[in-house]
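Asks: here's my sequence, what's the structure:
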Amino acid sequence: MKKLLLSLFILFGINVYSYNYPFKNPYVATVLGTSMMMTPDIDEKIPIEEYRISFIETRETPANLDYQKDYKFSVALQDKKAPLVFILSGTGSSSTSLKTELFQRIFYTAGYHVVGVSSTMNTNSVVSLSYEKMPGIILNDGMDIYRAINKIKKIVEKKAKVSDYYLMGYSLGATHSAMVSYIDEIEKDFNFKRVFMVNPAVNLYTSASILDNMLEKSIDNDIRNLFVRINTITDNLTLLTGKNEDLRKENPEKVLRTLGITDKDLQMGIGLVFRLSAIDINFLSDATNKRGVYVDKEIEKYENMGAYFEKINFASFEDYVKRLAVPYYREQYGTKMSLEELKKYTDLKVIEDYLRNTDKIMAVTNRDELILTKENIKYLQDVFKGRIIVYPYGGHCGNMYYYENVKNMLNFMRGGKLVEVKK
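Replies: From the prediction side, this is the model:
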């Protein structure tokens, strides 16, 4: 019944509508909306299973990362023949992250087999899947993902009947989905019917710099301010807990404000989440490639990691690029590999001709998108003419589970036309 209701909801939606997503503030939308299902009649529980497979048998895995040597992915299968959609996760997220699971629930309810795929910047992907162990060049990352889903495809086809293959991704996963689709146009292993990009980055370096700067500005370039604000917010939360039962019934944005959380605090939180991913990448790429920037010896299996993270000291994505990626790729590709040259390989422009001419890919983003410049948004509108929706607000991925967004996504994946949004 839920599948029938969802299908009717999609098929009979109006073609032009006013957009009523409730969080107009981009920082509130980014923090609250990305963890909140806002679409009716979506299954709360689906039969998700986590699988582990081995990719690179000859790889030497650091002792302290031995638990990550097998590649992990998540699957939920229908009990009948159905299309399958691969869901590519956002920056640093695993195949079992909440955001990926919410998309799995949406597509499973709509009748798809679903496979959750971890970000190439996730610890497990760097250790077990990536050939370079130095993510960021989108062609390399796309090839790693393509190898992964090819192996997953063979496993799934032994367990379920698959009619067609689809692909979608959110945030960094959206950028990667475009690259994976490009690779498949050459390899033809999937012949994806449709590809859906949710809030993609145009240039990874640009988006990462925006998020790096967001954290630095929010704490006035002093990391001590981060801990001061966290302590203050925690104290406010403690004071309110148990003293105001009605608070739980309030609008979530009002709750944030009641806790004294400002836009600057929200920027700090968004920037901090990304910075934690950057710290992981700095450590992982250094340790697994034995670059000696932060890790200058073999790490024991149960060794205390404090000394290494003290060296990393809240290293940014910029640090990763300059200290690790540029020197590494200069050795691999020659001395002409400069920072400016490397940036070009983190950009969707490397497959621009393909993106302009394929009709199987659709992109959605927001006018107030946090990780894009105005020029980035104009670029997407130019490249994806007739195949893009720019919603008036929603921050970064904040509105991706909102029912209007979900309706448009499923409608496109099923071969329908785009829906115009009134600004």
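Asks: CA atoms for contacts and neighbours, from now on please.
Replies: Fine.
Asks: mind listing the strands for the stretch 301-423 of the chain?
Replies: Remark: strands assigned in the stretch 301-423 of the chain by DSSP state E, counting those that start in this stretch are 361-366, 388-391, 420-422.
Asks: quick one: name whatever helix or strand follows the helix or strand harbouring residue 150.
Replies: Using DSSP states H and E, residue 150 maps to helix 138-157. Using DSSP H and E, the helix or strand that follows helix 138-157 towards the C-terminus is strand 162-170.
Asks: for that following strand, buried residues please.
Replies: Residues of strand 162-170 classed as buried: 162, 164, 165, 166, 167, 168, 169, 170 (neighbour count, 16 or more other C-alpha atoms under 10 Å).
Asks: helices or strands up against the longest helix along the chain?
Replies: The longest helix of the chain (DSSP state H) is helix 263-289. In terms of contacts (3 or more C-alpha pairs under 8 Å, 6 or more residues apart in numbering; DSSP states H and E), helix 263-289 is packed against helix 26-28, helix 123-128, helix 204-218, helix 306-312, helix 317-319.
Asks: and residue 57, how close does it get to residue 119?
Replies: 21 Å (C-alpha to C-alpha, to the nearest Å).
Asks: same check on residue 303?
Replies: 27 Å.
Asks: more neighbours: which of residue 57 and residue 119?
Replies: The neighbour count for residue 57 versus residue 119, taken as other C-alpha atoms under 10 Å, is higher for residue 119 (26 against 10).
Asks: show me what contacts that one?
Replies: Residues near residue 119 by C-alpha atoms under 8 Å, 6 or more residues apart in numbering: 88, 89, 90, 91, 92, 93, 94, 95, 125, 172, 173.
Asks: could you do residue 50 as well?
Replies: Counting by C-alpha under 8 Å, 6+ apart, residue 50 has contacts 72, 73, 74, 75, 96.
Asks: turn the strands of the stretch 301-423 of the chain into TSV, columns for distance to residue 321 and mean neighbour count.
Replies: Converted to TSV, these look like this (distance: least, C-alpha to C-alpha, whole Å; neighbours: other C-alpha atoms under 10 Å):
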stretch	distance to residue 321	mean neighbour count
strand 361-366	26	24
strand 388-391	30	21
strand 420-422	38	14
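Asks: before we compare anything, build this one as well:
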Amino acid sequence: MTPLPRLLACCLLLLLPLAHAAPPTRPVPEDPLLATISGVAAEGGLLPADDVPTVEYEYVRYPWRPVPDVLWFAGTMRYTVAAQPGAAPLAFVIAGTGADADSSSMRTLRRALYQAGWHVVTVPSPTHASFIVAASQRSLPGYLFGDVDDLYAVLQDLRERLAGQLQISAVDLVGFSLGGTQAGLLAARDAQEHRLGLRRVVLVNPAVSLWNSVSRLDALLEDNIPGGLAHFDVFVDDIFERFAAVYSSSEDMTFDAEFVFHTLGRGRQASDAIGALIGAAFRLSEASMLFVADVMRDAGFLKPAGYPLQTSDSLSGYLRVSAGVSFRDYVRRFLLPQVQRERPALTLDRLIDESSLMQVGGFLRRSPDIGVVTNADDIILGRDEVDWLRTTFGRRARIHAHGGHGGNLARPEFLADVIALLGAPRTEVAHASH
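Replies: Below you'll find the predicted structure:
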């Protein structure tokens, strides 16, 4: 197997723990990297996934806009709806970086909110290929001003679509990770324009500064590969061989944080390797985002401008090149020049400032119906940013000691905080006894 497929396989393994529940009594790992990948999927009394009546729909915001042949798979944006049998508040849920509407984090939040009595609509991240192709005006993922523009328009469209199907008593908003940052900015927009009429908003594991958070994730990859990025292929081969050997030697092996820790070794060595894997998973998501944006805008960054890629063309070379571009380089070399076509006076520093919750800090501080649930050891936050969240949100900040980035998302106590901040009473619904 070549290094690229090995990298894909390793990152797939990294995501598996969310699908394999650890015992609910097992504590969240105190190591934030281990906690992040453990994704302790303790159901905590939630309805099984099959008991949540979920329907997937397709959406295209610009049906007249041609879809490049090579992006045929992303021509429609898929979103999911879990509808209550009667009147209920509607919760929109925005996915994190690179994730679709049915990712593991979205399924977790959908089950929790549905059981608590909400209609639930999950939407993909504006950094997901289908959103970039089918729903984004500019096709410039990571430009938060544009991402929020797109999300605001899409959510309005979806609410209008659902108005004839659901009895909606109120509209709430939840965002996870980058989706949490976008939810905060969306709340500020809606407070001015009132087109959604948002009642309550909860930011789950948000980035405070997008630039700072992605810099930390880039560093996990760049700083934790023995010998540096020049030895990236060797690192991937070594990790894959370790996983394959251990996983194939035991039929009842559960792929969880303990498995990863034992496979990679003890102490600093294991932590470094886990950090590099988390960084690699983020880099792959970023590489896909960059490729799709480049094709949609015909920008000539990865492929020659004007060259129409076909479905039969091999994309491995483009993915390999794009995987070598850090998010910081994406912003400097691709995003900023593209945005400057619309805003010639925009500087890098201004773009970074606009990609932060701090730009709406005053609004968040005085808004009693907006809360945050996160972890003090979230790997995408600095201590100063955790302090900023605590100070800005006050009693509306529920900050857990451990969990890394989303590692305790499915924990009952974490989900209870999300529900409490949304404020609707826990109601008995007909399906609960099924």
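Asks: list the TM-score for the superposed pair.
Replies: Laid over one another, the chains give 0.87 as their TM-score (TM-score structural alignment, normalised by the length of the first structure), with 394 aligned residues with a C-alpha RMSD of 2.2 Å.
Asks: re earlier: what stretch of the second structure does the helix holding residue 150 of the first structure fall on?
Replies: Aligning helix 138-157 of the first structure against the second structure (TM-score structural alignment) gives residues 144-163.
Asks: how much space separates the residue positioned nearest the centre of the second structure from residue 265 of the second structure?
Replies: The residue lying closest to the centre of the second structure (C-alpha atoms, centre = their mean) is residue 96, at 1.2 Å. As judged by C-alpha to C-alpha, residue 96 of the second structure and residue 265 of the second structure stand 30 Å apart.
Asks: related to what we said a few turns ago, as CSV, the helices and strands packed on helix 263-289 of the first structure with distance to residue 293 of the first structure and mean neighbour count would be great.
Replies: Listed next are these as CSV, based on distance: least, C-alpha to C-alpha, whole Å; neighbours: other C-alpha under 10 Å:
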stretch, distance to residue 293 of the first structure, mean neighbour count
helix 26-28, 34, 24
helix 123-128, 17, 25
helix 204-218, 20, 20
helix 306-312, 9, 13
helix 317-319, 11, 18
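Asks: now render those as CSV, adding distance to residue 422 of the first structure.
Replies: Converted to CSV, those look like this (distance: least, C-alpha to C-alpha, whole Å):
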stretch, distance to residue 422 of the first structure
helix 26-28, 18
helix 123-128, 40
helix 204-218, 27
helix 306-312, 47
helix 317-319, 37
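Asks: and residue 406 of the first structure, which of those is closest to it?
Replies: For residue 406 of the first structure, the closest of those is helix 26-28, at 18.9 Å, according to C-alpha to C-alpha.
Asks: check which element follows the closest one along the chain.
Replies: Sequence order places strand 49-53 as the next helix or strand after helix 26-28 of the first structure, per DSSP H and E.
Asks: matching residues in the second structure for that next one?
Replies: With TM-score structural alignment as the criterion, strand 49-53 of the first structure aligns to 55-59.
Asks: average distance between that stretch and the first structure?
Replies: Stretch 55-59 of the second structure, aligned to the first structure and superposed, deviates on average by 1.2 Å (mean C-alpha distance after the TM-score superposition for the first structure).
Asks: how about that stretch: buried residues?
Replies: residue 59.
Asks: quick one: map the residue nearest to the centre of the second structure onto the first structure.
Replies: By TM-score structural alignment, residue 96 of the second structure lines up with residue 90.
Asks: for that match, pull up the helix or strand it's in.
Replies: Judged by DSSP H and E, residue 90 of the first structure forms part of no helix or strand.
Asks: for the equivalent of residue 216 of the first structure over in the second structure, list the residues it contacts.
Replies: Residue 216 of the first structure maps onto residue 222 in the second structure, with residues paired by TM-score structural alignment. Counting by C-alpha under 8 Å, 6+ apart, residue 222 of the second structure makes contact with 228, 229, 276, 279.
Asks: which parts of stretch 157-164 of the second structure are buried?
Replies: Quick answer for stretch 157-164 of the second structure (16+ other C-alpha under 10 Å): 159, 162.
Asks: measure the equivalent of residue 115 of the second structure over in the first structure to residue 7 of the first structure for me?
Replies: In the first structure, the residue equivalent to residue 115 of the second structure is residue 109, according to TM-score structural alignment. According to C-alpha to C-alpha, residue 109 of the first structure and residue 7 of the first structure sit 10 Å apart.
Asks: those two: who's more crowded?
Replies: Taking other C-alpha under 10 Å, residue 109 of the first structure and residue 7 do not tie; residue 109 has more neighbours (22 against 17).
Asks: need the contact list for the more buried one.
Replies: Counting by C-alpha under 8 Å, 6+ apart, residue 109 of the first structure has contacts 2, 3, 6, 42, 43.
Asks: okay, now the second one: neighbour count?
Replies: Per other C-alpha under 10 Å, the neighbour tally for residue 3 of the first structure reads 15.
Asks: counterpart of it over in the second structure?
Replies: Using TM-score structural alignment, residue 3 of the first structure pairs with nothing in the second structure.
Asks: quick one, what contacts residue 3 of the first structure?
Replies: 109, 110, 111.
Asks: could you dump the residues you listed to TSV with distance to residue 348 of the first structure and secondary structure?
Replies: Shown next, in TSV, are the contacts of residue 3 of the first structure (distance: C-alpha to C-alpha, whole Å; DSSP: H, G, I helix; E, B strand; the rest coil):
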residue	distance to residue 348 of the first structure	secondary structure
109	32	helix
110	30	coil
111	31	coil
